[in-house]
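# the amino acid sequence is not available; the structure is as follows:
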């Protein structure tokens, strides 16, 4: 019985090479998923079932006590299961690749657009990925709406309970003001003026203490 046609090995190797996924990991995941699919369709009892997928041909068999128990016609279910597992592995790899791309941008500003907002957290399209703007990182009096464009502070990248990377951004972090001033005031970007302290009431006001490290440079005047 063939799970996927003769292209199985080529497809598996292509996924492993292009996405950086271990082929052994993919095979193991397919075998576990095939066992789950078998138990759902054919067996409601708790029993020890093993699956074996041939990495070269895609042939899959099910065993119980070393006896082949593969049901006739199970190939279609196994093929669909294998396809779903491979697609899932691709999505997981893409998420990790994208997260790695943004890892070097933590602590900087990114421009995005709100694509979902449920009144609590917002999902922000930041280009190659989707970031999360949690409630605690929002400005209290700002009315967030879908399709709004925002400049946000890329705060961190962390993993959720399923080990999927999450890009967290902030619209209220004091560093957002600091990075905006670096963009707008050349003297701050060059280091001639240093931001000593920022006190911010997001959406209301912000106070910034600045100092000049070069004679003849007015720190307050340059920032106004």
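Received the coordinates, thanks. The shown structure was predicted, so the numbers you read here are calculated from the model rather than taken from an experiment. Numbers count the residues shown, from 1 in each chain.
# contacts and neighbour counts: CA atoms only from here.
Will do.
# excluding covalently adjacent residues, which one is nearest to residue 90?
residue 19 (6.7 Å; C-alpha to C-alpha, 6 or more residues apart in numbering).
# ok, second structure coming up, stack it against the first:
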């Protein structure tokens, strides 16, 4: 028996979307069932598929003188009609006659094929829809029943349950609506149910991918999205390219890019912030629109932190009904406590956890590190315990040579730097002060015996009181 099913298989493939291979296997299964139902066995059944959609069905029989078992044997006389070279003892494939199966067996095979094709169609639809899970789709509201919206998606229908609808959103039958495929289920009877959602963070992500090319091509990546549908969404973003501003890329000029997403979400507030691996920075960013004064890590192992805010920022940090801090906790995966500056002082949080740590561990640069010298010279100076400017200008030429070594270029740079930036004053040898006089700026002054004013040796009278003065030279002692 030769079954040319090309036309039927092609039609099923195109109309139902079922693969040709699966259709052929289904038909083979039906033939086996019919053969077994009629003959009681499939032991000697052979089905060949040599030409894609063309099936050949045979019974394998042994050639005998007189066939005593029509199912497994064929007489030499009948065998030669099929193949003139047949001999007794040969095994040969005898084509089956469909009419031999009987009307009941053939009807049974047709039922099996139809039933199996329906199952395949359902499974194929389920597989196709399951592959769409998480995708953004557009449909039209067909009807509303028990607060659930049934969405016409073309070749299938989706359901948008009440719990997956954002508050404050109102739609009418026939209206166009966007959503994502949240789940695809299949009942025991094979029926497929497509569950849609407009409340999940994934829905916001898909909307952003459409509006922001940098998100779609992963130039900017989303670290995490948390959402209270209908009220506020927080999105933490980052980029592996330093020159890219991840927040600016998402928000757009004057908020143009993110406004399209806000519009689709019926005015829901969206905070786009920069992700940081540093928990302090990440927590501070997550609290926007509030501005935190300090972030204190209370218990790193348990992920507990305190955000200190000014009184004017307290309501923003907490948010309406605690929503802002709730979303910040979920976004950072930290338990964040909000305190005002006064509350933090009363609890000694600032002193105990911030000021002491800052004072103790804050790295201070030395005077040498602040100078405009090459890093190699500064390293050599610090290695030789030269950390202050005073120590630097006190270096002699021999000291500089000992520190720098034979590198003339570095030696010259250091000497020129000292000469250009510092004035080195050499102290003169101390002059001996006479009994009656004192030295000021290298000049010897004597006191006037009348008024006590200062008089130099060149003056003949006191400039203060006018009394005439005469200086006498002492005779030197002869040796």
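The structure has been received and is ready for your questions. Note that the structure is predicted; figures quoted are calculated from it, not measured.
# before we move on, back to that, right, and the residue nearest to residue 90 of structure 1 touches residue 93 too?
Yes - assessed by C-alpha atoms under 8 Å, residue 19 of structure 1 is found in contact with residue 93 at 6.2 Å.
# which residues does the residue nearest to the spatial centre of structure 2 contact?
In structure 2, the centroid-proximal residue (C-alpha atoms, centre = their mean) is residue 223; its distance is 3.1 Å. Counting by C-alpha atoms under 8 Å, 6 or more residues apart in numbering, residue 223 of structure 2 touches 235-238, 275.
# which of the residues you listed fall in strands?
Counted as lying in strands by DSSP state E, out of the contacts of residue 223 of structure 2, are 235-238.
# ok, so of these, who is nearest residue 294 of structure 2?
Comparing those against residue 294 of structure 2 with C-alpha to C-alpha places residue 236 closest, at 20.2 Å.
# what span of structure 2 lines up against stretch 163-176 of structure 1?
Aligning stretch 163-176 of structure 1 against structure 2 (TM-score structural alignment) gives residues 190-203.
# gap between the two ends of that stretch?
28 Å (C-alpha to C-alpha, to the nearest Å).
# buried stuff in the top helix by length along structure 1?
For structure 1, the helix that runs over the most residues, judged by DSSP state H, is helix 75-103. Across helix 75-103 of structure 1, burial judged by 16 or more other C-alpha atoms under 10 Å covers 75, 78-79, 81-82, 85-86, 89-90, 92-93, 95, 99, 102.
# list just the nearest of those to residue 29 of structure 1.
residue 85 (6.8 Å).
# so which residues of structure 1 form helices?
8-19, 23-42, 75-103, 174-184, 186-190, 219-223.
# what angle sits between the second one and helix 8-19?
Going by axes from the mean of the first three to the mean of the last three C-alpha atoms, to 10 degrees, helix 23-42 of structure 1 is angled at 120 degrees with respect to helix 8-19.
# show me what helix 23-42 of structure 1 packs onto, helices and strands only.
On a contact count with 3 or more C-alpha pairs under 8 Å, 6 or more residues apart in numbering; DSSP states H and E, helix 23-42 of structure 1 meets helix 8-19, strand 50-53, helix 75-103.
# ok so residue 74 of structure 2 is a helix residue?
No - counting by DSSP: H, G, I helix; E, B strand; the rest coil, residue 74 of structure 2 is located in no helix; its state is strand.
# that one matches what in structure 1?
Taking TM-score structural alignment for the superposition, residue 74 of structure 2 sits opposite a gap in structure 1.
# go ahead and confirm residue 74 of structure 2 touches residue 61.
Yes - contact criterion C-alpha under 8 Å: residue 74 of structure 2 and residue 61 qualify, at 6.1 Å.
# chain center to the longest strand belonging to structure 1: distance?
Scanning structure 1 for the longest strand, with DSSP E as the assignment, gives strand 149-159. Relative to its parent chain, strand 149-159 of structure 1 has a centroid offset of 12 Å by C-alpha atoms, centre = their mean, to the nearest Å.
# show me what counts as buried in that strand.
Of the residues in strand 149-159 of structure 1, those buried (16+ other C-alpha under 10 Å) are 149-155, 157.
# go on, stretch 403-417 of structure 2?
Buried, per 16+ other C-alpha under 10 Å, within stretch 403-417 of structure 2: 403-404, 410-411, 414.
# what span of structure 1 lines up against it?
Against structure 1, stretch 403-417 of structure 2 falls on no residues (TM-score structural alignment).
# cool, stretch 280-287 of structure 2 as well?
The aligned range for stretch 280-287 of structure 2 is empty, by TM-score structural alignment.
# from residue 167 of structure 2, how far out is the aligned residue in structure 2 for residue 201 of structure 1?
Aligned counterpart of residue 201 of structure 1 in structure 2: residue 228 (TM-score structural alignment). Remark: distance between residue 228 of structure 2 and residue 167 of structure 2 (C-alpha to C-alpha) = 10 Å.
# please apply the same query to residue 263 of structure 2.
In terms of C-alpha to C-alpha, residue 263 of structure 2 sits 14 Å off from residue 167 of structure 2.
# so for those two, which sits in the more crowded spot?
Set residue 263 of structure 2 next to residue 167 and count neighbours by other C-alpha atoms under 10 Å: residue 167 wins out with 14 against 11.
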